[in-house]
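**Student:** Give me a model of this one.
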Amino acid sequence: MAIVNVTDQTFSQDVEQGGTVLVDFWAPWCGPCKMIAPVLEQIDGEIGDQLTIAKVNVDDNPETAGRFGIMSIPTLLVFKDGQPVDKIVGFQPKAALMATLGKHL
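**Tutor:** Predicted structure coming up:
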């Protein structure tokens, strides 16, 4: 599956309609966000058939970022059946992300 870009307008449809979704709250100027992007691409390549990875640019979509209390980026939220079930703040290595995701797959 491919990583999808989500906006304030499409968040409900793309993320809250069920399944397991990893949402990356990021911004283009954020160094750690740039570091985590290739890790998310690797994860998508390995387990993209088991979950969707979505990216929300917090500069362009402040409504969604505010709704979930995103105070620092990158912040990753894991949604299961439309509800947030886990939160990861800051850059994490792939092994740590996979361990967190494994609890929800």
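**Student:** going forward, measure contacts between C-alpha atoms and count neighbours the same way
**Tutor:** Will do.
**Student:** Packing partners of whichever helix in the chain runs longest?
**Tutor:** Across the chain, the longest stretch assigned as helix under DSSP state H is helix 31-47. On a contact count with 3 or more Cα pairs under 8 Å, 6 or more residues apart in numbering; DSSP states H and E, helix 31-47 meets strand 52-57, helix 94-102.
**Student:** let's see this one next to it:
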Amino acid sequence: MSTGVITITDTEFETEVLKSEQPVLLYFWASWCGPCKLMTMTVNNAANTYGDRLKVVKMEVDPNPTTVKQYQIEGVPAFRIVQDGQLLAATEGAIGKDKLFNFIDSHLN
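**Tutor:** I've put the predicted structure just below:
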């Protein structure tokens, strides 16, 4: 399985997220978002740490309005955990590594 962050768009969402055999951590970001830039290393670290049991994907909000609307993204950075096509958890705002890992751990089987 992949241990890196996968960049996706609205057109790839169904295949990469909804049809994924693994749970997915969705990371929504924007190029103009300062806190998003701070989250890059943490998200990469999560992908490397959990890559054997969690797919980590990132999606830029501005060019992907369909998924942003569907997952009710109101601010960035934002995180969603999806498994078997179902939304399991959501959080928004910049968070530290420990909080992100706790968020992931509490929703992985």
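**Student:** quick revisit: looking at the helices and strands packed on helix 31-47 of the first structure, which is buried most?
**Tutor:** Highest mean neighbour count of those: strand 52-57, a mean of 21 (counted as mean count of other Cα atoms under 10 Å).
**Student:** show me what contacts the spatially most central residue of the first structure?
**Tutor:** Central residue of the first structure (Cα atoms, centre = their mean): residue 23, 1.8 Å from the mean position. For residue 23 of the first structure, the contact set (Cα atoms under 8 Å, 6 or more residues apart in numbering) comprises 15, 53-56, 76-79.
**Student:** go with 10 Å
**Tutor:** Shown in contact with residue 23 of the first structure (Cα atoms under 10 Å, 6 or more residues apart in numbering): 3-6, 11, 15, 52-56, 75-79, 84, 87.
**Student:** just residue 39 of the first structure next, same as before
**Tutor:** Applying Cα under 10 Å, 6+ apart, the residues near residue 39 of the first structure are 45, 91-95, 97.
**Student:** Mind picking the two most distant members of those?
**Tutor:** 45 and 91 (19.0 Å; Cα to Cα).
**Student:** Looking at these two, which has the bigger crowd around it?
**Tutor:** residue 91 (20 against 13; other Cα atoms under 10 Å).
**Student:** end-to-end on stretch 60-68 of the second structure?
**Tutor:** 9 Å (Cα to Cα, to the nearest Å).
**Student:** The first structure: matching residues for that one?
**Tutor:** Residues 57-65 of the first structure are where stretch 60-68 of the second structure lands when matched by TM-score structural alignment.
**Student:** and if you look at stretch 33-48 of the second structure?
**Tutor:** Going by TM-score structural alignment, stretch 33-48 of the second structure sits over residues 30-45 in the first structure.
**Student:** Quickly find the element holding the residue of the second structure positioned farthest from its centre.
**Tutor:** Centroid-distance maximum for the second structure: residue 32 at 17.8 Å, with Cα atoms, centre = their mean. For residue 32 of the second structure, there is no host helix or strand (DSSP states H and E).
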